[in-house]
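> The following block contains a protein sequence and its predicted model.
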Amino acid sequence: MTVLLEADWRARAAEHRARLDRLVGPYLDRRAAGSAHPVIDFLFTYYGHKPAQLRRWHPGFGVVLGAAGEYDGARGYHRVEAGHTADPAFLAKRRDTVEFAANLLRATAARPAQLSCFGLHEWAMVYRTDDVRHQQVPLRLGRAGTDAVVESMSLRCTHFDAFRFFTPEAVGRNAQPLTRADQVEREQPGCLHANMDIYKWSFKLAPLTASDLVLDCFELACAARELDMRASPYDLGDYGYEPIPIESPAGRAEYVRRQAAIADRSAGLRERLRTVCEALLAHS
């Protein structure tokens, strides 16, 4: 095991918190004032990883923190002679999750990126329904215009956790039905949500995963979420987001360019997390 002296790890932890504050500090200020945000809230509400949890720095499995009394009793840690470190017993309990994540990440990376969905999953979630997820935000093209866009193009969603929120009328329009059971067989690296989910798997395994990797994945998830919502049917001008009008050829071309850039960024993170998972499996 590697032992980090108190001065060293506290400096790293402070740097981690400062970086997080640069990413979401203004958002957290708004949230403290009771203001909702239709874009950024998702990263904490849907994924269920609270800002306070994200702020706590973890060095990853196999690293001991010297003089780290505040980690006493922390989830996933135990005390050793030199300090506190991620508990092998916690790894043993999480082994199935580590193995599933490794398999999913490996399978996703092995496929070519599909860049022809144009972000229509968000449109399919409001197709022919008045039950709109973001009630405080108007639809950019109105109800009828939104439905017309869905009907004018093919739905090619490959991500079950987006597909499961499709309206009943949109489900049958997708190129293929999706289930949880076939998730590993369907995920592909062009999907924005599959790339956002690298963040999900990284924090689910904390403190076995290092916070530097988790925050890199979170930063990518922020960028992917912004693209996701800029291409959505919602009018987010009041929040400072310029729409990407995927109902037009120019808008679709812009979306594909940006989607490809997110996919390129995600490839390295997916490989880093897969490598961590496989190392954890070797220790368990």
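Sure, I can see it. On a predicted model such as this, the values are computed, not experimentally measured, just so you know.
> From here on, just use CA atoms for contacts and neighbour counts.
Fine.
> For the protein, just list every one of the helices.
6-32, 42-45, 51-55, 88-93, 95-109, 121-124, 142-152, 160-163, 168-171, 183-186, 192-204, 211-230, 249-283 (DSSP state H).
> Use this one as the comparison:
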Amino acid sequence: MERWHEDRWRAAAQAHEARVDAAVAGHLHRRDRGIRHPVEDFLFQYYRHQPSHLRVWHPGLGIALEGARERAAWPFYTYADRAAFVDDVAFASDRQGLVRSTVALLRATLERPATFSCFGLHEWAMVYRSAPADIRHTGLPLRLGHDGTDAVVEQHPLRCSHFDAYRFFTDPAKPRNSVALQADSRTAYEQPGCLHAGMDLYKHAYRLSPAVGSDLVMDCFELAREIRTLDMQASPYDVSSLGLEPVAIETTEGRAEYARRQREFSERARPLRERLLAAVAPLRTAAPARRAASARR
């Protein structure tokens, strides 16, 4: 257990708060005024982790914070020898299923080769043959209209590998996908080229907090925000009102740009995925250790 002097960790906590404040300032400004933003709202509505929670700094496992008596009552913290630390055994025992499933998904994704041939058509499949009132972002027009959007889906194969995108496909679009995905098949199909697999690193990080440190959570958040921008640029929606240029995946040039940027995000996501696995590695033995101790008692 590494011990951090109070001055050191409080400075780290303040720096984290400043980083979060800068990252969420625009969102909070719009939220307080009832202004929608389909790119950034996604990070706080689909991913249900509020800015106030994101702002709380945690060191992660293996670091004891001297003088942090106030954390004695925090979930999954233990205060002993004048220092507070995240209790790996308590966390692992309480979140054993989450740890196991997340580790399995992260490992499977790392080991699988990346593919870059989906071209962001998942967003198009969520609109395919739908009524105007049923589309998700009613405040944004469709670049090609409903007929044009349907035509793009019909002219290109759907190769979505991410269940949590596939589940929002319209009913007519689902049979067009290369595989019928199921909630329990995430580990079988998740692949590192998928934009949503990269965005979901943020979800995995905050769900495993405080065992995962806040620096890593924010690194995943910042990548997710960049990925979401491309996600909407390549969608059927006209995002020019948000100051974004479309990536017209219905054209050869647009598909090439999408695949290039998709590849870059995949390469940036890989070390984050590896860091998440390393961060929770102690949890894999913590829960069995507690069970063994209980058996001895």
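Thanks, I have the structure now. This is a predicted model, so every value here is computed, not measured.
> quick revisit: export the helices of the first structure as a markdown table, with columns for mean neighbour count and distance to Phe61 of the first structure.
Below are the helices of the first structure laid out as a markdown table (neighbours: other C-alpha atoms under 10 Å; distance: least, C-alpha to C-alpha, whole Å):
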| stretch | mean neighbour count | distance to Phe61 of the first structure |
| --- | --- | --- |
| helix 6-32 | 14 | 14 |
| helix 42-45 | 14 | 24 |
| helix 51-55 | 14 | 17 |
| helix 88-93 | 16 | 8 |
| helix 95-109 | 19 | 13 |
| helix 121-124 | 24 | 37 |
| helix 142-152 | 16 | 46 |
| helix 160-163 | 18 | 29 |
| helix 168-171 | 17 | 42 |
| helix 183-186 | 16 | 26 |
| helix 192-204 | 24 | 13 |
| helix 211-230 | 21 | 11 |
| helix 249-283 | 18 | 8 |
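> between those helices, which one is nearest to Glu70 of the first structure?
Nearest to Glu70 of the first structure among the helices of the first structure is helix 6-32; the distance by C-alpha to C-alpha comes to 11.6 Å.
> So which other helices or strands are in contact with the closest one?
helix 51-55, helix 211-230 (3 or more C-alpha pairs under 8 Å, 6 or more residues apart in numbering; DSSP states H and E).
> Same list, those helices, but as JSON lines with distance to Tyr199 of the first structure please.
Shown next, in JSON lines, are those (distance: least, C-alpha to C-alpha, whole Å):
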{"stretch": "helix 51-55", "distance to Tyr199 of the first structure": "11"}
{"stretch": "helix 211-230", "distance to Tyr199 of the first structure": "5"}
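> Of all the ones you listed, which one is nearest Thr85 of the first structure?
Nearest of these (C-alpha to C-alpha): helix 211-230, 13.8 Å.
> what does the closest one correspond to over in the second structure?
Aligned by TM-score structural alignment, helix 211-230 of the first structure falls on residues 214-233 of the second structure.
> And the contacts of that stretch?
Here stretch 214-233 of the second structure makes contact (C-alpha atoms under 8 Å, 6 or more residues apart in numbering) with 16, 20, 38-40, 43, 54, 56-60, 120, 123, 195, 198-202, 205-206, 239, 244-247, 258, 265, 269, 272, 275-276.
> now the spatially most central residue of the first structure: how far from Val214 of the first structure?
Nearest to the geometric centre of the first structure sits Met196, at 2.9 Å (C-alpha atoms, centre = their mean). Distance, Met196 of the first structure to Val214 of the first structure, by C-alpha to C-alpha, to the nearest Å: 12 Å.
> same question, Arg140 of the first structure
For Arg140 of the first structure relative to Val214 of the first structure (C-alpha to C-alpha), the value is 34 Å.
> same thing with Asp130 of the first structure?
Applying C-alpha to C-alpha to Asp130 of the first structure and Val214 of the first structure gives a distance of 37 Å.
> I am finished for the moment; much appreciated.
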